[in-house]
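# Based on what follows, work out the 3D shape:
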Amino acid sequence: METVAEKWRILAMNQANLPAEIADLSDETALWEIINEYNWDDGFAVPLAVVRHPKCDRALALRLFWDIDETAQIHHSDEESAIAELYASTAENDPAEFDRIMDYCTTLVEGLRKQTYPRGANRFDTGFFNLEDPSLTDRQRKIRAGKTKFALKNFEEAFLQPEL
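Reported below is the predicted structural model:
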């Protein structure tokens, strides 16, 4: 029996079929593995399929927002023009890919903002809140509290709460 990672490597050889293959996945841990293996130089069709997938859970959405690709964070900070400036050549040379980028950012940011991503099997620590974690030292707790207070100036709590 092949693992999701092995299946992903086989599917990666045929990029055109990947979004359809992702739609057929049945759980959020498989989506997590796909993102682990994904080469972001291949565009946004696969990440868009992941954030649109009904099994994309809150932890994976947070991971995509904070750890994997900063495009959605840039979109969050300036939803009008930042992505258009960052991807100006893509918008000019590959409008379909630019539309996927915008759709990915909008889907991810709005899904987190409106808290539409369900809780699932995946876990992700945003590095904010979670001050009661017994593994934190007093110093780590103070740093995390300060970091959280600062982040709340720019992000709604829904983007900061870890999914543990």
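
# all contacts plus neighbour counts: C-alpha atoms, from now on.
OK.

# Next, the buried residues of the lengthiest helix in the chain.
For the chain, the helix with the greatest residue count under DSSP state H is helix 95-113. Across helix 95-113, burial judged by 16 or more other Cα atoms under 10 Å covers 97-98, 100-109, 111-113.

# Check the spacing between residue 88 and residue 22 real quick.
Distance of residue 88 to residue 22, given as Cα to Cα, to the nearest Å: 28 Å.

# now the other sequence, so there's something to compare against:
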Amino acid sequence: MSLPHALLTSLAERPGSGSELASRFDRSIGYFWQATHQQIYRELARLEAAGWVEAAPVEGARGGKRRFQILPPGREELQRWVNDRQEPPAIRDELMVRLRAEAIVGPTGLAAELVEVANQHRDKLASYMRIEVRDFPGEPTSRDQQLQRLVLKAGIEFERQRIAICEEAISILRDSR
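Next up is the predicted model:
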């Protein structure tokens, strides 16, 4: 995936200014694709230069604020990208490598850090659960809502899995003292 496609997706859902887009990004797609606000603004300029989005000044706004919207060529690019075949991503998981290293050079005190990591995943899980209650109080009926909920469900399951891995690793590390 690329940042341009994440931004095109967000703009296809709803046009907005750069700051609105960055804020929405932080609350949705940003959970699955990280980008700084500076990267977002830089990429918006590239998308505009490519003719995939356009920006118009926001009336009455200070500082040259502009509202971006996706153009037909941007929508076509997004459709092309969605239809591209992609291989499953390679896993690059530092925690798994650190657990393997712990097996060789430990004990290192990794268990204490894993408690913190598990708590961070619990916080993210709680955030996702709040989003689910807020955005999906009942069963989604539209295709769009079903797909959006599926993405959220993937985040929920990921956080649950990470908590379980951390808890099991903590148990193993503490039992082997």
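
# Mind telling me the TM-score for this superposition?
Here the superposed chains carry a TM-score of 0.25, computed using TM-score structural alignment, normalised by the length of structure 1; 63 aligned residues with a Cα RMSD of 4.6 Å.

# thinking again about what came up before, quick one: which of residue 88 and residue 22 of structure 1 has more around it?
Neighbours per residue, other Cα atoms under 10 Å: of residue 88 of structure 1 and residue 22, the larger number sits with residue 22, 18 against 14.

# A strand includes the more buried one, no?
No. Using DSSP: H, G, I helix; E, B strand; the rest coil, the assignment for residue 22 of structure 1 is helix, not a strand.

# I'd guessed it sits against residue 51; true?
No. Between residue 22 of structure 1 and residue 51 there is no contact under Cα atoms under 8 Å: 10.4 Å.

# tell me what the host helix or strand of residue 63 of structure 1 is packed against?
Element membership for residue 63 of structure 1, per DSSP states H and E: helix 58-63. With contacts taken as 3 or more Cα pairs under 8 Å, 6 or more residues apart in numbering; DSSP states H and E, helix 58-63 of structure 1 sits against helix 95-113.

# following the helix it packs on, which helix or strand shows up next?
helix 138-151.

# in that next one, what's buried?
Across helix 138-151 of structure 1, burial judged by 16+ other Cα under 10 Å covers 141, 144, 145, 148.

# Same list, these, but as a markdown table with distance to residue 61 of structure 1 please.
A markdown table is the format used below for the buried residues of helix 138-151 of structure 1 (distance: Cα to Cα, whole Å):
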| residue | distance to residue 61 of structure 1 |
| --- | --- |
| 141 | 25 |
| 144 | 21 |
| 145 | 23 |
| 148 | 19 |
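
# Tell me the one of these nearest residue 84 of structure 1?
In terms of Cα to Cα, no member of the buried residues of helix 138-151 of structure 1 lies closer to residue 84 of structure 1 than residue 148, at 29.1 Å.

# Would you mind measuring from that closest one to residue 108 of structure 1?
Taking Cα to Cα, one finds residue 148 of structure 1 at 21 Å from residue 108 of structure 1.

# residue contacts, the residue lying closest to residue 155 of structure 2 once chain neighbours are set aside?
Computed as Cα to Cα, 6 or more residues apart in numbering, the closest residue to residue 155 of structure 2 that is not its neighbour in sequence is residue 128, at 7.3 Å. Going by Cα atoms under 8 Å, 6 or more residues apart in numbering, residue 128 of structure 2 touches 152, 155, 156.

# Is it correct that the last one is in contact with residue 129?
Yes. Taking contact to mean Cα under 8 Å, the distance of 7.4 Å between residue 156 of structure 2 and residue 129 places them in contact.

# neighbour count winner among the two?
residue 156 (20 against 16).
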